[in-house]
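1. With the input below, show me the fold.
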Amino acid sequence: MTAVATRRATARPAGFATDLMSIAGRALRGALREPEAVLPALVIPIFFFAVNVGALENIGPAVGIEDYRAFQLPVAIIFAVTGVNRAQALQQDIVGGYFDRLLIAPVKRSALLLGLLVADFVLVIVLSIPVLVLGAVVGVEYATGAAGLIVFLLIAGLWGIAFNGFSYAIALRTASAGAVGASFILFFPFAFLTTTFVPEDALTGWLATVAVYNPVTYVLAALRSLISEGWDAAALAGGLVAILIVAVVSFTLSTLALRGRISRG
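-> Predicted coordinates:
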């Protein structure tokens, strides 16, 4: 009996870090088995980059942009990292009953959500690399050098996981495949009611007003500063604050949805 008790004791999870990495590892393995769920994150940004540059590059000098390709690369990276998540897999786990089994297992509740976000961060970083390679191929250089490139990648990744909180909130709240699939629509106001095509000082009317309150405006400004201006502390701080605000809102919603799901379970 003592040996059995010892084996049972050693079989218990080591703690939060173990739970976190277990959830993240499972999510990453699931992504590898379902490449069709993440490949659009490569096709969409490359498509928009090619179309935007091809159609609008000639207007760059007229609106004060010296290198329109460098101006558009942050837009492509935002498209690459936004909406890349395992929310659809989470929805399937809820419907299939696997999530309920996790709830009765000795797993830290916070790790159920944070583990997925860790996996998302890895995914968006990996998916960003081909977009950065595309930028290098077309001649985009970084005024901040290699260090700036790393910061560029990290800021993009942080934005990606900050936005993903909304998708997980929807998955946990509704357990609906349709609702989760439609969650990407939330990104369109962020993506297009901002400085996607021209600088902020070239915007007019209501669009200029909306752009001031759009967090993506500040994220794009931070990313563009790393390419064209150098280490601009104000632009970088503005981008990070914007990401933090979105993260607080989205993570609060997803945490509340997780608590609701746990209480119902």
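2. make it CA atoms for all contacts and neighbour counts henceforth
-> Will do.
3. Need the three-state assignment for the most centrally placed residue in the chain.
-> Residue closest to the mean C-alpha point of the chain, counted by C-alpha atoms, centre = their mean, is residue 160 at 1.3 Å. Here residue 160 is recorded as helix under DSSP: H, G, I helix; E, B strand; the rest coil.
4. quick one: it and residue 77, what's the gap?
-> 10 Å (C-alpha to C-alpha, to the nearest Å).
5. Check the contact between the residue nearest to the centre of the chain and residue 82; I expect there is one.
-> Yes. Using C-alpha atoms under 8 Å, residue 160 is in contact with residue 82, at 4.8 Å.
6. Contacts only, for the nearest residue to residue 108 once chain neighbours are set aside.
-> Nearest non-adjacent residue to residue 108, counting by C-alpha to C-alpha, 6 or more residues apart in numbering: residue 16, 6.0 Å away. By C-alpha atoms under 8 Å, 6 or more residues apart in numbering, the contact list for residue 16 reads 107-108, 111.
7. Going by distance to residue 55, which of the residues you listed wins?
-> Residue 55 lies nearest to residue 111 out of those, by C-alpha to C-alpha, at 45.1 Å.
8. What helices and strands are in contact with the helix or strand encompassing that closest one?
-> For residue 111, the element it lies in under DSSP states H and E is helix 109-137. Contacts defined by 3 or more C-alpha pairs under 8 Å, 6 or more residues apart in numbering; DSSP states H and E place helix 109-137 against helix 16-33, helix 40-56, helix 68-81, helix 145-174.
9. Distance to residue 125 added to the ones you listed, as TSV?
-> Listed next are those as TSV, based on distance: least, C-alpha to C-alpha, whole Å:
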stretch	distance to residue 125
helix 16-33	13
helix 40-56	12
helix 68-81	8
helix 145-174	6
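10. so what secondary structure elements neighbour the longest helix that the chain contains?
-> Using DSSP state H to assign secondary structure, the helix with the most residues in the chain is helix 233-264. In terms of contacts (3+ C-alpha pairs under 8 Å, 6+ apart), helix 233-264 is packed against helix 145-174, helix 215-228.
11. can you tell which of the ones you listed is closest to residue 252?
-> Across these, closest to residue 252 is helix 145-174 (C-alpha to C-alpha), at 8.2 Å.
12. another one to check against the first:
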Amino acid sequence: MPDALPATRAQVPTPRPNLARRAGFVRDVIHIAGRSLRQARREPETLFPPIFVPVFFFAIFIGSLESIFGQAGIDEFRAFQLPVSIVIAVTGVTRAPSVVTDIMNGYFDRLLLSPVNRVALLLGMMVADLAIVAALTVPVLIMGALVGVQFTTGVLGMLAFVGVALAWSLAYVGILYAVALRTANPTVTAQTFLLFFPFVFLSTTIVPREEMTGWMDAVAGVNPLTYVYGALRSLITEGWSVTPLLHGFIAIVVVGVLAHTLAHLALRGRVSRARR
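-> Sure thing, here's the model as predicted:
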């Protein structure tokens, strides 16, 4: 009997270490962003509206209003309208609808069971959004060059122009993720973008504030898009003017803080519901 004890002990399996560990915040962001970009590549039709809509508005505004505002003393109307096109192109370009799909099919809840960083879930999709938005700025810039728009700030100003557009896109997209995570409703999430259009037309989209009177001037004065347009337009026509760039930066930060706070609160609520 004593001789059999060592053999019995030798048959006891050694416990394996727990392999489910965090891969790291940066790696989580890269994996989530990569998945979102692969999804976008399989759905190229979703990129058609962000390209068509700004080109359509630019052509309509130039074709119907350029001669009128040229006579009214508003110079370089095409340069005045190019920022409108790029803002419309980059606003609301997001993978938020895919979040709704993941929630509905249960993938999002399974993802929450993994050791992936919760903030990386949101940030990774936003990184993918930025990559897509950066690509969408190219046709807008080409369109501007074709109609004769020139940057007084040169190539660096053009890069800064794209940077301001990307910053605005990143700030605003938090609203869409907040709605997607909160409602998990594809219809509501898709219709959220419609809320952006009143802000477009209650700002300096068509004319500068100097040409506005009454309530329209007051509303445009508190509309963040007015200052984003101002920053973008200054890079085309005014040079490196500090004041409009600073105002645009402040407007983007304010919108970004509010929108991303809502998005992170919605993510926290979704995580809490998944744990129940």
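13. Give me the TM-score for these two chains.
-> Once superposed, the chains reach a TM-score of 0.95 (TM-score structural alignment, normalised by the length of the first structure), with 262 aligned residues with a C-alpha RMSD of 1.4 Å.
14. Please work out which residues of the second structure line up with stretch 196-207 of the first structure.
-> On the basis of TM-score structural alignment, stretch 196-207 of the first structure is assigned to residues 205-216 in the second structure.
15. Any buried residues in the matching stretch, and which?
-> Residues of stretch 205-216 of the second structure classed as buried: 205-206, 208-209 (neighbour count, 16 or more other C-alpha atoms under 10 Å).
16. just to revisit the earlier point, out of the helices and strands packed on helix 109-137 of the first structure, deepest packed?
-> Mean neighbours per residue, mean count of other C-alpha atoms under 10 Å, is largest over those for helix 68-81, with a mean of 25.
17. Can you find the partner of the residue nearest to the centre of the first structure in the second structure?
-> Match for residue 160 of the first structure (TM-score structural alignment): residue 169.
18. Please name the residues that touch its match.
-> By C-alpha under 8 Å, 6+ apart, residue 169 of the second structure lies in contact with 87, 90-93, 130, 133.
19. for residue 71 of the first structure, same thing?
-> Neighbours of residue 71 of the first structure in contact, by C-alpha under 8 Å, 6+ apart: 65, 224.
20. cutoff 6 Å now
-> Listed by C-alpha atoms under 6 Å, 6 or more residues apart in numbering, the contact set of residue 71 of the first structure is empty.
21. where's it relative to residue 219 of the first structure, distance?
-> Applying C-alpha to C-alpha, the value for residue 71 of the first structure to residue 219 of the first structure is 13 Å.
22. Likewise for residue 61 of the first structure?
-> 23 Å.
23. again with residue 156 of the first structure
-> Residue 156 of the first structure is 8 Å from residue 219 of the first structure, by C-alpha to C-alpha.
24. Name the SS class of residue 196 of the first structure, please.
-> Following three-state DSSP, residue 196 of the first structure is assigned to coil.
25. Secondary structure class of residue 139 of the first structure, three-state.
-> coil.
26. Count the neighbours of whatever residue of the second structure lines up with residue 141 of the first structure for me.
-> By TM-score structural alignment, residue 141 of the first structure lines up with residue 150 in the second structure. By other C-alpha atoms under 10 Å, 16 other residues sit near residue 150 of the second structure.
27. Residue 269 of the second structure too?
-> The tally of other residues near residue 269 of the second structure (other C-alpha under 10 Å) stands at 13.
28. OK, contacts around the corresponding residue of the first structure for it?
-> Under the alignment (TM-score structural alignment), residue 269 of the second structure maps onto residue 260 of the first structure. Contact analysis of residue 260 of the first structure by C-alpha under 6 Å, 6+ apart lists nothing.
29. and if we set it to 8 Å?
-> Contacts of residue 260 of the first structure (C-alpha under 8 Å, 6+ apart): residue 173.
30. which residue lines up with residue 22 of the first structure in the second structure?
-> Aligned against the second structure by TM-score structural alignment, residue 22 of the first structure finds its counterpart in residue 31.
31. Excluding covalently adjacent residues, which one is nearest to that match?
-> Distance criterion C-alpha to C-alpha, 6+ apart; nearest residue to residue 31 of the second structure, sequence neighbours excluded, is residue 124 at 7.4 Å.
32. how many other residues sit next to the equivalent of that neighbour over in the first structure?
-> Residue 124 of the second structure maps onto residue 115 in the first structure, with residues paired by TM-score structural alignment. Counted by other C-alpha under 10 Å, the residues lying close to residue 115 of the first structure total 24.
33. From what I see, residue 115 of the first structure and residue 26 are in contact.
-> No. With contact defined as C-alpha under 8 Å, residue 115 of the first structure does not reach residue 26; the gap is 9.1 Å.
34. which ones are touching residue 27 of the first structure?
-> With contact taken as C-alpha under 8 Å, 6+ apart, residue 27 of the first structure is in contact with 86, 116, 119.
35. pretty sure the last one contacts residue 20?
-> No. The pair residue 119 of the first structure / residue 20 is not scored as a contact, 9.7 Å apart, by C-alpha under 8 Å.
36. ok, residue 102 of the second structure - contacts?
-> Contact analysis of residue 102 of the second structure by C-alpha under 8 Å, 6+ apart lists residue 108.
37. Look up which helix or strand the counterpart of it in the first structure falls in, please.
-> The alignment partner of residue 102 of the second structure in the first structure, by TM-score structural alignment, is residue 93. Under the criterion of DSSP H and E, residue 93 of the first structure resides in helix 87-96.
38. That helix vs the second structure, average offset?
-> Following superposition, helix 87-96 of the first structure is found to deviate from the second structure by 0.5 Å on average (mean C-alpha distance after the TM-score superposition for the first structure).
39. Number of residues surrounding residue 254 of the first structure?
-> Counted with other C-alpha under 10 Å, residues neighbouring residue 254 of the first structure total 23.
40. ditto for residue 145 of the second structure
-> Residue 145 of the second structure has 13 nearby residues by other C-alpha under 10 Å.
41. Against residue 232 of the second structure, how distant is it?
-> Computed as C-alpha to C-alpha, the residue 145 of the second structure to residue 232 of the second structure distance reads 15 Å.
42. what's the answer for residue 83 of the second structure, then?
-> 6 Å.
43. which one in the second structure is aligned with residue 223 of the first structure?
-> That one, residue 223 of the first structure, aligns with residue 232 by TM-score structural alignment.
44. Please apply the same query to residue 82 of the first structure.
-> Alignment note (TM-score structural alignment): residue 82 of the first structure maps to residue 91 of the second structure.
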